[in-house]
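S.K.: Have a look at this prediction, sequence included:
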Amino acid sequence: EVFSEQRAIVESWTPKIYPRFTQSQEKVEQIVLEAIKEQLARRQQPETITKNFVKFLSIACGLVEIRIIAVSRIETWLHNHKLMKPAQELLAYLCYNCSASSQRDLEVIAQLSKLRLKNKPMLNYFNNCLREMVYSSPE
């Protein structure tokens, strides 16, 4: 009886969730894009890119501009032994965030189809990522 009363009280609670970043979403996207472009302009050679930068790109892959930037450089990162794990994570995020709904995402998919992966484990990982991309957006 006491339990049912407490349960009724808890179920009557309606938490107020306020979206904190709705007004500043475009500003945050612009800051992230500028930071990534600045880092890529500063570091021309692929071996000067750090693991943390590739992880940052993975986090920012929700933005289509970041996906376009990342897909153009991911092949060299996948073949770099120091960056292989974060680059695989980036590949997974690229595939997960791609959809056939926009022309720019179709460009990303076209770039992904042109990747030349050398070893079999990497090729299997790539195929799994593509399979997940197809399952997540079947259009």
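M.R.: Sure thing, it's come through.
S.K.: contacts and neighbour counts: CA atoms only from here.
M.R.: OK.
S.K.: where along this structure do the helices fall?
M.R.: Ranges of helices within the chain are 2-12, 25-42, 51-59, 64-79, 84-97, 103-113, 120-136, based on DSSP state H.
S.K.: Comparing those, which comes out most buried?
M.R.: The highest mean neighbour count among those, using mean count of other Cα atoms under 10 Å, belongs to helix 84-97: a mean of 22.
S.K.: Which strands or helices does that one pack on?
M.R.: Helix 84-97 makes packing contacts with helix 51-59, helix 64-79, helix 120-136 when contacts are defined by 3 or more Cα pairs under 8 Å, 6 or more residues apart in numbering; DSSP states H and E.
S.K.: Against which helices or strands is the longest one packed?
M.R.: By that I understand helix 120-136. Helix 120-136 is packed against helix 84-97, with contacts defined by 3+ Cα pairs under 8 Å, 6+ apart.
S.K.: who's in contact with the helix it packs on?
M.R.: Here helix 84-97 makes contact (Cα atoms under 8 Å, 6 or more residues apart in numbering) with 51, 54-55, 57-59, 61-62, 67, 71, 74, 77-78, 125-126, 129-130, 132-133, 136.
S.K.: here comes the other one, which I'd like you to weigh against the first:
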Amino acid sequence: MDNDFPSLMSHVSIGTDDLERATRFYDAVLATLGCKRVMEHPSAVAYGRLYPEFWVQIPLDGAPATRGNGTHFGFLARSRAEVDAFHRAALTAGGVDDGAPGPRPHYGAPYYGGFVRDPDGHKIEACFWDAALDESADA
């Protein structure tokens, strides 16, 4: 793995019709993962640890924002505790539970995740891959 670029993705964007509500939610939730606002425009806000990776924005075409059926966004946590904190913060900030934090053995023994729906209905998740439980790493 190239340590300079550990992620495949540059960034993703989601739409909202209420930027103020959405940014209040993501300010609280993404802080649990060490993320913050890293860029702001009148109709968009970007979050990340170092650079803009996750954007919340008013759709550029002026049409109402919609969510994708089958689409969800997974955020990397650095520990199980961060997954738990993410889930709690999301529920406190107006999100809806879509799968309590816990192991997901069907995704692999090291996988621990928690799922919520944000106030716009987007499915989001925080997950932690516990390398100590990764049997494939020894192969």
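M.R.: Good, I have the coordinates. Computed from a predicted structure; not experimentally measured.
S.K.: Could you get me the TM-score between them?
M.R.: TM-score of the superposed chains, computed with TM-score structural alignment, normalised by the length of structure 1, equals 0.29; 74 aligned residues with a Cα RMSD of 5.3 Å.
S.K.: quick one on the thing from earlier: to residue 111 of structure 1, which of the helices and strands packed on helix 84-97 of structure 1 lies closest?
M.R.: Ranking the helices and strands packed on helix 84-97 of structure 1 by proximity to residue 111 of structure 1 (Cα to Cα) places helix 64-79 first, at 6.5 Å.
S.K.: what packs against that closest one?
M.R.: Contacts defined by 3+ Cα pairs under 8 Å, 6+ apart place helix 64-79 of structure 1 against helix 84-97, helix 103-113.
S.K.: just to revisit the earlier point, do you know which of the helices and strands packed on helix 84-97 of structure 1 lies nearest residue 31 of structure 1?
M.R.: helix 64-79 (12.0 Å).
S.K.: Hey, what's the angle from the closest one to helix 25-42? Just curious.
M.R.: Relative orientation of helix 64-79 of structure 1 versus helix 25-42 (axes from the mean of the first three to the mean of the last three Cα atoms, to 10 degrees): 40 degrees.
S.K.: quick one: the strands in structure 2?
M.R.: For structure 2, the strands defined by DSSP state E occupy 12-15, 36-41, 44-48, 54-57, 72-76, 96-103, 111-117, 123-129.
S.K.: Turn those strands into JSON lines, including distance to residue 86 of structure 2.
M.R.: Converted to JSON lines, these look like this (distance: least, Cα to Cα, whole Å):
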{"stretch": "strand 12-15", "distance to residue 86 of structure 2": "18"}
{"stretch": "strand 36-41", "distance to residue 86 of structure 2": "13"}
{"stretch": "strand 44-48", "distance to residue 86 of structure 2": "15"}
{"stretch": "strand 54-57", "distance to residue 86 of structure 2": "15"}
{"stretch": "strand 72-76", "distance to residue 86 of structure 2": "10"}
{"stretch": "strand 96-103", "distance to residue 86 of structure 2": "9"}
{"stretch": "strand 111-117", "distance to residue 86 of structure 2": "8"}
{"stretch": "strand 123-129", "distance to residue 86 of structure 2": "7"}
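S.K.: Reformat the ones you listed as CSV; add mean neighbour count.
M.R.: Compiled in CSV, the strands of structure 2 are given as follows (neighbours: other Cα atoms under 10 Å):
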stretch, mean neighbour count
strand 12-15, 16
strand 36-41, 15
strand 44-48, 21
strand 54-57, 22
strand 72-76, 15
strand 96-103, 17
strand 111-117, 23
strand 123-129, 22
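S.K.: Indicate which one of those strands is closest to residue 22 of structure 2.
M.R.: Across the strands of structure 2, residue 22 of structure 2 has its closest neighbour in strand 54-57 (7.3 Å, Cα to Cα).
S.K.: Out of the helices and strands packed on helix 84-97 of structure 1, which is closest to residue 112 of structure 1?
M.R.: With Cα to Cα as the measure, helix 64-79 is the member of those nearest residue 112 of structure 1 (6.7 Å).
S.K.: any idea of the angle the closest one forms with helix 120-136?
M.R.: Put simply, helix 64-79 of structure 1 runs at 160 degrees to helix 120-136, going by the same axes, to 10 degrees.
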